[in-house]
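In: quick one, fold the following:
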Amino acid sequence: MLGLRRAGPVGAAPALISGLRAVLMILASALVAVLGLTSFMAVKMARRVVTPGGRVPDTRILDVDTAAQTITLSRTPDTVLPGRYGLFTVGTSAYLKLGSVLSEDASGVKRKLLTHVATDAHLAPEAAFSGWYFDSPDDLRLPYTTELVGASVGPCPAWLFPADDEQAGTWVIQIHGRGTTRAECLRAVPVFHAAGITSLVVSYRNDGEAPRSRSGTYALGATEWHDVEPALAFARRRGARRIILMGWSMGGAIALQLALHSGHRDLLAGVVLESPVVDWRRVLDHQARLLGLPSRLADLTVGTLQREWSAGLSGADAAIPFDQLDIVARAAELRHPILILHSDDDGFVPSSASHDLAQARPDLVELHVFDVARHTKLWNYDQQRWTQAITAWLERTELTAPAV
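Out: As a prediction, this is how the structure comes out:
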């Protein structure tokens, strides 16, 4: 009997060990699969971040009343915004200017058309809502010339809007954001023109107008600033004695890199930022949460993009230095007055980094907080307040007076 009692446990031990090994192998395989899937998703997100995308339809045209010149769009957080906007369309017209909201319900928003639509027009249902409003420099009815700024990637097209008094010597260089072109900046030209400031509206690599880099991908401002640097030299040659930088969204990240690294910092007099990217890590974390993805995935995406061996998996030319692009962490290095215009309801670039930068450098940074206005649509939402904020800042920093 004693022998039988001993035989049970001893005989069961190999089976128990074998079972545990099987369970551990299953768990290890599952862990490898999860890690593999997470890594795949991180690389996929990284590729999405650095790849310039085309304009994606974000609303639908539900009805066009050509007699009343109104258009009804599907309801989105953007299409319900008050103010003047644009709509990229496919069909008879490529772009329409939109006026105020006339009525709305749970599914649709009726707006006034500011571009005439003929009775025989044909428009596809898919459309993209835009804050540009002006899509051509001709819309401004200001004198301008088309220029080419020589950058390392090749000649980059630019629009030059001279001040009425070209001897004033103050220029503003306008830098557009990710996935857009220089037309995004046209809204600001009249404000600076009224202040006696010459505007140079520039392009940079991979934006669809300037030359393409080897990989055709973004570096989130880390290399794009090199394409805008020659624009400062261009302005200097043309008589600029003071230069203001204005950056929109990712253009803000580019402007801040110029403020820290440009060889023409002696000419820089200030920086204006509209819905800017001040810290890319926060933007990626915000975007991950919007997509219902864990914040850990945003961290892995940053890790993928900032390491030389893995950045290539995303298609990037080189590793992206996120520490260099974190201007809150580098706030002590700033030397120029900065005006930030940002909506707490941005929806794409969270305003938290703008708030933190203003708190870190209250001696240099002036922050005007909007709400409801959404991303890069502050001019559209409240043109008067937006214009007054810039004009008052220019006066306080004495940038409306002739440069000496």
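
In: all contacts plus neighbour counts: C-alpha atoms, from now on.
Out: Fine.

In: now do the strands in the stretch 51-200 of the chain.
Out: Per DSSP state E, counting those that start in this stretch, the stretch 51-200 of the chain carries strands over the ranges 59-65, 70-74, 85-88, 95-104, 108-113, 126-130, 145-151, 154-161, 170-175, 198-202.

In: for the fifth one, name the packing helices and strands.
Out: Using 3 or more C-alpha pairs under 8 Å, 6 or more residues apart in numbering; DSSP states H and E as the contact test, the elements touching strand 108-113 are strand 70-74, strand 95-104.

In: determine which of those approaches V302 most closely.
Out: V302 lies closest, by C-alpha to C-alpha, to one member of the helices and strands packed on strand 108-113: strand 70-74, at 34.7 Å.

In: from the contact counts, what lies against that closest one?
Out: So strand 70-74, by 3+ C-alpha pairs under 8 Å, 6+ apart, packs with strand 59-65, strand 108-113.

In: again, only this time at 10 Å
Out: Strand 70-74 is packed against strand 59-65, strand 95-104, strand 108-113, strand 126-130, with contacts defined by 3 or more C-alpha pairs under 10 Å, 6 or more residues apart in numbering; DSSP states H and E.

In: how about these in a markdown table, adding distance to I243?
Out: Formatted as a markdown table, the helices and strands packed on strand 70-74 follow (distance: least, C-alpha to C-alpha, whole Å):
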| stretch | distance to I243 |
| --- | --- |
| strand 59-65 | 39 |
| strand 95-104 | 32 |
| strand 108-113 | 37 |
| strand 126-130 | 28 |
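
In: L256 - how many residues pack around it?
Out: As a burial measure, L256 scores 28 neighbours (other C-alpha atoms under 10 Å).

In: correct me, but K44 touches S314?
Out: Yes - taking C-alpha atoms under 10 Å as the definition, K44 is a contact partner of S314 at 7.2 Å.

In: what do those two both touch?
Out: Residues touching both K44 and S314 by C-alpha atoms under 10 Å, 6 or more residues apart in numbering: T301.

In: comparing those two, which shows the higher neighbour count?
Out: S314 (22 against 14).

In: quick check: the gap between that one and M41.
Out: In this view, S314 and M41 are 11 Å apart by C-alpha to C-alpha, to the nearest Å.

In: sequence B follows; please return its structure for comparison with A:
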Amino acid sequence: MPARAAHAPSSESESEPLPRAVWALAGAGAALGLASAAAASSSALATYFARRIVTPERTKTEDQEVLAVQGEGSSRRVILRATSETRAEGEYSLFFDGGAGHVRLGAPIDYAPEETTVTRPVLAEYSGDITKAVRARWSGYVYGSPADLGLAYEDVILPLDVGRGPAWYVPAPGATWAILVHGRGATRGEGLRALPTVQALGMPALLISYRNDGEAPAAPDGRYGLGMTEWRDVEIAIQYALDAGARDVVLFGWSMGGAISLLAADSSLLREHVRALVLDAPVVDWVDVLAYQARLNRIPSRVGRLGQLLLGRSWGRRLTGLAAPLDFKAMDWVTRAVELRTPTLILHSVDDDFVPVGPSLELAKRNPEMVTLETFRHARHTKEWNVDPERWMSVVSAWLSDVLAPRRAPGGAA
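Out: Now for the predicted structure:
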């Protein structure tokens, strides 16, 4: 049994226009000057774009309006400003008071389009006083810890090469462990939704933190590796499980956690112990995601491509802050489809507004022997469980039961 860990604005002034005489003197070099200015502007925007991609955000924006809280106990409900998120079907959470407050919400019970409000029931109040909240952050996490699911668990520490990485260990009788890997900007709580399924399959679970996620220590450069560095933290989690008696593991990954899990299954010295991958809205091609994000943010395509070059070339490190350039080819699983030899289940919404479903569709098409794809609708990004938890659990349970089942030899022996 794993040992229990000890708890331990500045303003910018507008430039004055040049005098008329200066314009006359500058006539011959005007075109060159404008071109240089445009190039400098593109370079600056590309640098900003690239840095935003790999720089962890330490504060979470509370951008949802809490208009009113009504009722008490089981009849309590909250009225929110209607947005595409707050109107979504399924269960979600509100975090408020800088993350200190947390309540779980049920599906909408009233929508008033003329007032742009939506009313949802409060299913559980985990911390804080929602009646005092005026703004909150919307989340698909639903639960705050394994205890919210009524599960026994232990706080454990993983010996990452950057320092002590906190994790939750949830016991179960099986010899195949589930290692749950959250996405970019998230924390280990993202994987809690999978625990009922994992428990039903008898799999012990390890919900991990990794470098730069705000719970584990930062890497020396303080930058995400988009999977290139984080997979080593997953490797340490695999070793931890093996040392604690696991025979093998299944890696669950959400969003960037999918990219991390794919690299761990490919690059780790322990990859033979990775029995399967369950990936929710995974990044299987970072170039596609970055191009999509550039378009979404109205960044010219040439600027987006320059941002990718900055991230992928040694000469860009001074501008991005990365200790080493990123290898986008190694993380392009559409091109590398035939190299994926670990049974993989992908769950991905067709309307994902952060990681487009296209590469997942193409990966499944190119390697149907290894990749099973289940598409969802109206789940946006990593909310497949929230929109349809029964289907999510049924699909994952049935697929894993088949993949993990003992194979019988021709003679009939298992």
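
In: so after superposing, what's the score?
Out: Superposed pair, TM-score by TM-score structural alignment, normalised by the length of structure 1: 0.89. Supporting alignment: 381 aligned residues with a C-alpha RMSD of 2.3 Å.

In: about what we covered before: any residues in contact with both of S314 and M41 of structure 1?
Out: With C-alpha under 10 Å, 6+ apart, S314 of structure 1 and M41 have common neighbours 47, 301.

In: returning to what we had before: including distance to D345 of structure 1, could the strands of the stretch 51-200 of structure 1 go into TSV?
Out: What follows is these, written out as TSV (distance: least, C-alpha to C-alpha, whole Å):
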stretch	distance to D345 of structure 1
strand 59-65	19
strand 70-74	20
strand 85-88	17
strand 95-104	19
strand 108-113	20
strand 126-130	16
strand 145-151	36
strand 154-161	31
strand 170-175	22
strand 198-202	27
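
In: what's the closest of the ones you listed to T400 of structure 1?
Out: strand 170-175 (8.1 Å).

In: residue range for the closest one in structure 2?
Out: Using TM-score structural alignment, strand 170-175 of structure 1 corresponds to residues 176-181 of structure 2.

In: and stretch 315-323 of structure 1, by the same measure?
Out: Counting by TM-score structural alignment, stretch 315-323 of structure 1 corresponds to 321-329 in structure 2.

In: residues in contact with that stretch?
Out: Residues contacting stretch 321-329 of structure 2 (C-alpha under 10 Å, 6+ apart): 50-51, 54-55, 219-229, 285-287, 308-317, 335-336.

In: just the buried residues of these.
Out: 50-51, 54-55, 219, 222-229, 285-287, 308-312, 316-317, 335-336 (16 or more other C-alpha atoms under 10 Å).

In: A124 of structure 1 contacts T92, doesn't it?
Out: Yes - proximity of A124 of structure 1 to T92 meets the contact threshold set by C-alpha under 10 Å, at 9.0 Å.

In: picking that back up, winner for burial among the helices and strands packed on strand 108-113 of structure 1?
Out: Looking across those with neighbours counted as mean count of other C-alpha atoms under 10 Å, the highest average goes to strand 70-74: a mean of 22.

In: quick one: that strand to structure 2 mean distance?
Out: Superposed on structure 2, strand 70-74 of structure 1 shows a mean distance to its aligned partners of 1.3 Å (mean C-alpha distance after the TM-score superposition for structure 1).

In: which residues in structure 2 does that strand align to?
Out: The aligned range for strand 70-74 of structure 1 is 77-81, by TM-score structural alignment.

In: count the neighbours of the spatially closest residue to P137 of structure 1 that is not a sequence neighbour for me.
Out: Distances taken as C-alpha to C-alpha, 6 or more residues apart in numbering place L186 nearest to P137 of structure 1, at 6.9 Å, with adjacent residues excluded. L186 of structure 1: 22 surrounding residues under other C-alpha under 10 Å.

In: aligned partner of L186 of structure 1 in structure 2?
Out: Per TM-score structural alignment, L186 of structure 1 is aligned with L192.

In: state the distance from that match to G144 of structure 2.
Out: With C-alpha to C-alpha as the criterion, L192 of structure 2 and G144 of structure 2 are 8 Å apart.

In: got it, and A200 of structure 2?
Out: Applying C-alpha to C-alpha to A200 of structure 2 and G144 of structure 2 gives a distance of 20 Å.

In: between those two, tell me which one has more neighbours.
Out: Neighbour totals were compared for A200 of structure 2 and G144, and G144 leads with 18 against 11 (other C-alpha under 10 Å).

In: ok, for the alignment partner in structure 1 of that one, nearest residue in space, not its chain neighbours?
Out: Under the alignment (TM-score structural alignment), G144 of structure 2 maps onto D135 of structure 1. Nearest residue to D135 of structure 1 in three dimensions, chain neighbours excluded: A183, at 5.4 Å (C-alpha to C-alpha, 6+ apart).

In: what residues are up against the equivalent of A44 of structure 2 over in structure 1?
Out: Under the alignment defined by TM-score structural alignment, A44 of structure 2 is paired with F40 of structure 1. By C-alpha under 10 Å, 6+ apart, the contact list for F40 of structure 1 reads 34, 46, 301.

In: I'd say the second one and Q287 touch.
Out: No - because the distance of 11.8 Å does not satisfy C-alpha under 10 Å, A46 of structure 1 is recorded as not touching Q287.

In: between the two, what contacts are shared?
Out: Joint contacts of A46 of structure 1 and Q287 (C-alpha under 10 Å, 6+ apart) are A298.
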